[in-house]
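K.L.:
Could you look at this predicted model? Sequence included:
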Amino acid sequence: MDPLAATMKIAAHGLEAQSMRLRVVSENIANAGSTADAPGGDPYRRKTVVFDSVLDRASGAEMVTIRNVGVDRSDFRELYSPGHPAADEEGILRMPNVEPLIEMSDMREASRSYQANLNVIEQARTMLMSTVDLLRRA
């Protein structure tokens, strides 16, 4: 496989992986205040993305992939809120295990990785176009 094509393919896999990560982080942030539907029930549980690398036999390069989208099994936060409809009989309200500060950090990191992969694709495209221009002139 052409090195530029392989580079673009690797970066495209990175874009896809970071795009999924951004979607999951956005969902976590959107549900940071979501409580259970019934008293004493479980609120929204934070989702996580697990990456993996897979060898692309055509190019001989390692590609990033999403192994799975799982859930964070850490404890829920508990608040005393006896008037809330989702609170249990003791007035304890279970809140999602989402920490907005961590999610924002993950979002920033995913966004930067996405941008870096986009820059790789743009540079490879520029090099390819320069090569085509040189071949046209020859």
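P.N.:
Arrived safely. Remember, it's a predicted structure, so these values are computed and weren't measured experimentally. Numbering: from 1, shown residues only.

K.L.:
For the rest of this, base every contact and every neighbour count on C-alpha atoms.
P.N.:
Fine.

K.L.:
List the buried residues for stretch 122-138?
P.N.:
Buried residues in stretch 122-138, defined by neighbour count with 16 or more other C-alpha atoms under 10 Å: residue 124.

K.L.:
And stretch 88-98, by the same measure?
P.N.:
Buried-residue list, stretch 88-98, by 16+ other C-alpha under 10 Å: 88, 91, 92, 93, 94, 95, 96, 97, 98.

K.L.:
dropping in the other structure now:
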Amino acid sequence: MPDTSALHSASDALAAGRQVQSGRIRAISENLANADSVPDTPGGTPYARKIAVFAPVVADSPGDPVGRIVRDTSDFKSRYDPTSPGADLKGYVRLPNVNIAVESADLQQVIRNYELSMSASASISTLTQATINLIS
């Protein structure tokens, strides 16, 4: 019987990578959903962009990827809108530090990574089936 542990390791690593991409998609989706939100209270703190950060996955023993969500510490934007409930005493509203163009580009990259992972998984499946057919 041939040793297929390398194929199993590769499949596990690809599954862990897809899990990472799913975490990134959740963070990006939340950022896009809150890109135009404003604070409810005068001078309130706006939504801070979230970034999914993951530890590297080792191919030999991928396990579950360890990750966390961190807040982007870049400056918030501001806009003069004295009618907003979130405006400070000078009439300025602090807006989220979310750049829709950056989030869209990140989302496209995540989708490409996910698709490549699915394609690689399909190739491993095909290779496994061909191996089984050879030894049968």
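P.N.:
Structure's in. What do you need? Note that this is a predicted model, so its numbers are computed, not measured.

K.L.:
name the helices or strands packed onto the longest helix along structure 1?
P.N.:
Counting by DSSP state H, the longest helix found in structure 1 is helix 100-137. On a contact count with 3 or more C-alpha pairs under 8 Å, 6 or more residues apart in numbering; DSSP states H and E, helix 100-137 of structure 1 meets helix 3-30.

K.L.:
Which strands and helices lie in contact with the helix it packs on?
P.N.:
Judged by 3+ C-alpha pairs under 8 Å, 6+ apart, the packing partners of helix 3-30 of structure 1 are strand 47-56, strand 61-71, helix 100-137.

K.L.:
Run a quick neighbour tally on residue 39 of structure 1.
P.N.:
17 (other C-alpha atoms under 10 Å).

K.L.:
residue nearest the centroid of structure 2?
P.N.:
residue 24 (0.8 Å; C-alpha atoms, centre = their mean).

K.L.:
Would you check the span in structure 1 matched by stretch 12-31 of structure 2?
P.N.:
Using TM-score structural alignment, the residues of structure 1 aligned to stretch 12-31 of structure 2 are 9-28.

K.L.:
before we move on, the earlier item: the buried residues of stretch 88-98 of structure 1 in helices, which ones?
P.N.:
Among these, no member falls in helices (DSSP H).
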